[in-house]
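Q: Predicted model, plus sequence, below.
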Amino acid sequence: MTVTLREAGEADYPAVAAVMSAANPRHAWTAETLAHETQGLLDHPLRPHLFQLLAEQGGQAVGAALTYQLPGMFHPDRYQAEVMVVPQAEGQGIGSMLADALEAHLESRGAREVLAGTYEDHPRGLAFLARRGFTEALRVFDNVLDLGEFDPAPWAEQARLPDGLRLLSLPELMAERGEDAAWRAYHAAYAEAREDVPRTGEATPLLYGVFRQREEHPGFLPGGVLLAVTDAGEVAALTELYGDAADPGRLNTGLTGTRRAWRRQGLGLALKLAALDLARQRGARSLWTGNASTNVPMLALNERLGFRPQLAWIEMRRGNLAGGGV
């Protein structure tokens, strides 16, 4: 049966999200989430590029491909690329058709570095990327905690913040300091902490206006933003819980981080424990977080708490702007 490719638009978000979820059920998408993420790209002050393709067979969506510039790690010559095929349509050359179309588009854009990836248990995907000149750049593990198996009792002492800090949720800080002041304190801590998160390129500064858009994310939980706050209203450390698009019994961790001046005082552990308590209160069955293989301190902390690593996502790269490009 003939496969046709066409550029995808807003009306295709349900079909694209369905393909993305079928290709990677560990991290499901909804049309609403895809619309939010896409609009965030289109509205970003850096004006990152976005190109989306849909593959159809017999009137059904069987594959999708995206290439875009990631605002959080922006360079005009760096692109992310994703090629996804629903499992029942694999092995028919659909992925190659989509990849060839992306390749032509990226070549027309003068791309010098392209990032793509797949899971370590997907040899077809790894071989596919290797044939196209990609090599491994970074491994990221999903770490999952079964909340039914977590016992908070042994952690009571570590759950306390040091003197001079209080545990507040974002809404509680807003009630004390006002909405804008609370968000700016949250942003200042987040922007500093994220600079030290392992990634394959240099982090782009996070603008406050862009940061505020996270409150519009379908999975954003204001009460799930937990902050270690000084008496002056400064946020010293933070952790975030997000709802999951496909599983109401699952919560996902955003960033857990501590500002440099406050590190090595147990703030990250205390906030993680507070998040676990909140997740249990909300009736969640599991908590997911993602950590790069090079983020040894956070991997060790999660292991102590009982998180178990899942299969690794292998981020692969072709070209390297840090090394002078292709």
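A: Thanks, I have the structure now.

Q: alpha carbons only for contacts and neighbour counts from here, please
A: Noted.

Q: Now do the strands in the protein.
A: Along the chain, counting by DSSP state E, strands occupy 3-7, 50-57, 60-68, 78-85, 113-119, 135-146, 165-169, 220-230, 235-243, 250-253, 257-258, 286-292, 308-318.

Q: Return the most buried member of those.
A: With neighbours defined as mean count of other Cα atoms under 10 Å, the strands of the chain peak in mean count at strand 257-258, which reaches a mean of 27.

Q: ok so, going back, rebuild the strands of the chain as CSV, extending it with distance to residue 22.
A: Shown next, in CSV, are those (distance: least, Cα to Cα, whole Å):
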stretch, distance to residue 22
strand 3-7, 18
strand 50-57, 14
strand 60-68, 10
strand 78-85, 8
strand 113-119, 14
strand 135-146, 18
strand 165-169, 35
strand 220-230, 23
strand 235-243, 19
strand 250-253, 18
strand 257-258, 32
strand 286-292, 19
strand 308-318, 16
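
Q: Second structure for comparison follows:
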Amino acid sequence: MAVIIRDFQPADAEQAAESKRAAIPFMVITPELTSWQVANVPAGQRHRLLVAEADGRVVGSASVGIYTESSQPGQAFVNLSVAPGARGRGAGAGLLTTAEEYLTGLGASTAYAWVLDDEASTSFAERHGYRRSRSSYFSRLDLVADPLPPVPALPEGAELCRGTDFVDEPRRLYELDAEAAADEPGDVDNAAMSYEDWLALYWHRPDLDLALTSVVLVDGVPAAFSVAQTDGRGRYWSGMTGTRRAYRNRGLAKLAKADSLHRARAAGCTEAFTGNDSENAPMLAINNWFGYQRAAREWRYVRELTG
């Protein structure tokens, strides 16, 4: 049966999430999150979620849109995946062709894609004109079998809080996140995202677990945090761990993440996952200290859509 490429519909949520988990088992994906992202991403992102349907089932998808947080116009993303058992039938090529046509119509000049480090995936990207750029790692921590190091002692003037303490004043966490994210390594620059877009993309996510998110205050200022995202099925994802510039090199990010992981294990989480750029040496060192094991590598691939 022919593969059909079309836009995501709410009834696709379960199968779309299932196909993505099959293709990238290190990501924490739920049907609820899939539907929510389609309905709630900022309008400026011009986001589309394309799906590939074969034999009446969704077997792959592609998330496509514009990087609104980049100061350089025309930067776009196209991240696609196809369930392993459905590959070789044209689903990936169909998703990519439709995605690139859409981005070109928007005036996008450059497309970035994350590609798993396996022969089939990287060959597919290179055959379609994408060139390899930087790499990133997925890492996994077994919260049942692996011991966690103790939570470090609080430095003088520091206090541990939870994300729930900021329900009435999320802007304080937005300001911390914006400063921390601006210095993360990557191909696309991280200009300050608007507060409204940050609320839409991150604060209102259905998988954001404020009870397991840890924040370190220093003299009353949010100085570092570790964001927890959970799927209600025992899986935990580190959405962001970072520190304001003036408070770095004090072990505050490690403190926040240690507190979050200990509470996640106590709450019944069984697996913790994270993703880090291969050049983010400070965060990789922290995760090594916790005992995370590398689960997979992925490459950033880029293609010029114009010129």
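A: Looks like it came in fine. Source: prediction; values computed, not measured.

Q: Got a TM-score for the two of them?
A: Scored against TM-score structural alignment, normalised by the length of structure 2, the superposed chains reach a TM-score of 0.89; 305 aligned residues with a Cα RMSD of 2.3 Å.

Q: on that earlier part again, and the strands of structure 1: which comes nearest residue 191 of structure 1?
A: strand 257-258 (9.8 Å; Cα to Cα).

Q: so what's residue 117 of structure 2 closest to, chain neighbours aside?
A: residue 298 (4.9 Å; Cα to Cα, 6 or more residues apart in numbering).

Q: which residues touch the one you found?
A: Listed by Cα atoms under 8 Å, 6 or more residues apart in numbering, the contact partners of residue 298 of structure 2 are 114-117, 135-138.

Q: cutoff 10 Å now
A: 113-118, 121-122, 134-138, 275, 277-278 (Cα atoms under 10 Å, 6 or more residues apart in numbering).

Q: Residue 218 of structure 1 too?
A: So residue 218 of structure 1 contacts 30, 32-37, 242-245 (Cα under 10 Å, 6+ apart).

Q: do that again at 8 Å, thanks
A: So residue 218 of structure 1 contacts 32-33, 36, 243, 245 (Cα under 8 Å, 6+ apart).

Q: now residue 141 of structure 2: how far from residue 282 of structure 2?
A: 18 Å (Cα to Cα, to the nearest Å).

Q: go on, residue 23 of structure 2?
A: Taken as Cα to Cα, the span from residue 23 of structure 2 to residue 282 of structure 2 is 29 Å.

Q: neighbour count winner among the two?
A: residue 23 (19 against 12; other Cα atoms under 10 Å).

Q: what about the spatially closest residue to the more buried one that is not a sequence neighbour, neighbour count?
A: Closest residue in space to residue 23 of structure 2, ignoring its immediate chain neighbours: residue 83 at 4.8 Å, by Cα to Cα, 6+ apart. Other residues near residue 83 of structure 2 come to 20 when the count uses other Cα under 10 Å.

Q: and the equivalent of residue 252 of structure 2 over in structure 1, how many neighbours?
A: Matched by TM-score structural alignment, residue 252 of structure 2 corresponds to residue 267 in structure 1. Neighbourhood size, residue 267 of structure 1 [other Cα under 10 Å]: 27.

Q: Against residue 238 of structure 2, how distant is the closest residue to residue 71 of structure 2 other than its chain neighbours?
A: Excluding the flanking residues, the one nearest residue 71 of structure 2 by Cα to Cα, 6+ apart is residue 191, at 5.7 Å. Per Cα to Cα, residue 191 of structure 2 is found 22 Å from residue 238 of structure 2.

Q: Repeat that for residue 136 of structure 2.
A: 15 Å.

Q: cool, and residue 218 of structure 2?
A: Residue 218 of structure 2 is 22 Å from residue 238 of structure 2, by Cα to Cα.

Q: Kindly report the same for residue 255 of structure 2.
A: 14 Å.

Q: Structure 1: which residue goes with residue 114 of structure 2?
A: Aligned partner of residue 114 of structure 2 by TM-score structural alignment: residue 117.

Q: An error on my part: the question was meant for residue 199 of structure 2.
A: That one, residue 199 of structure 2, aligns with residue 212 by TM-score structural alignment.

Q: Show me which of the contacts of residue 218 of structure 1 are buried.
A: Buried by 16 or more other Cα atoms under 10 Å: 33, 36, 243, 245, out of those.

Q: Now residue 76 of structure 1: closest residue in space that isn't a chain neighbour?
A: residue 69 (7.6 Å).

Q: How about the contacts made by the residue mapped onto the one you found from structure 2?
A: Matched to structure 2 by TM-score structural alignment, residue 69 of structure 1 sits across from residue 66. Residue 66 of structure 2 sits next to 44-47, 74-77, 108 when contact means Cα under 8 Å, 6+ apart.

Q: Checking those residues against structure 1: which ones persist?
A: Counting by both residues aligned by TM-score structural alignment, their matches' Cα atoms under 8 Å, the contacts of residue 66 of structure 2 that remain in contact in structure 1 are 45-47, 75-77.

Q: now the residue nearest to residue 121 of structure 2 when sequence neighbours are not counted: how far from residue 58 of structure 2?
A: Excluding the flanking residues, the one nearest residue 121 of structure 2 by Cα to Cα, 6+ apart is residue 115, at 6.3 Å. Separation of residue 115 of structure 2 from residue 58 of structure 2 (Cα to Cα) stands at 20 Å.

Q: cool, residue 104 of structure 2 as well?
A: 25 Å.

Q: And residue 284 of structure 2, by the same measure?
A: The value you get for residue 284 of structure 2 to residue 58 of structure 2, if Cα to Cα is used, is 35 Å.

Q: Which residues lie in contact with the residue most central in space within structure 1 in this structure?
A: Among the residues of structure 1, the one closest to the centroid is residue 254, at 7.4 Å (Cα atoms, centre = their mean). By Cα under 8 Å, 6+ apart, the contact list for residue 254 of structure 1 reads 239-242, 289.

Q: same thing but 6 Å
A: residue 240 (Cα atoms under 6 Å, 6 or more residues apart in numbering).

Q: Tell me the residue in structure 2 aligned with it.
A: In structure 2, residue 254 of structure 1 lands on residue 239 (TM-score structural alignment).

Q: With adjacent residues omitted, what lies nearest to the match of residue 114 of structure 2?
A: Nearest to residue 117 of structure 1 is residue 315, by Cα to Cα, 6+ apart, at 4.3 Å.
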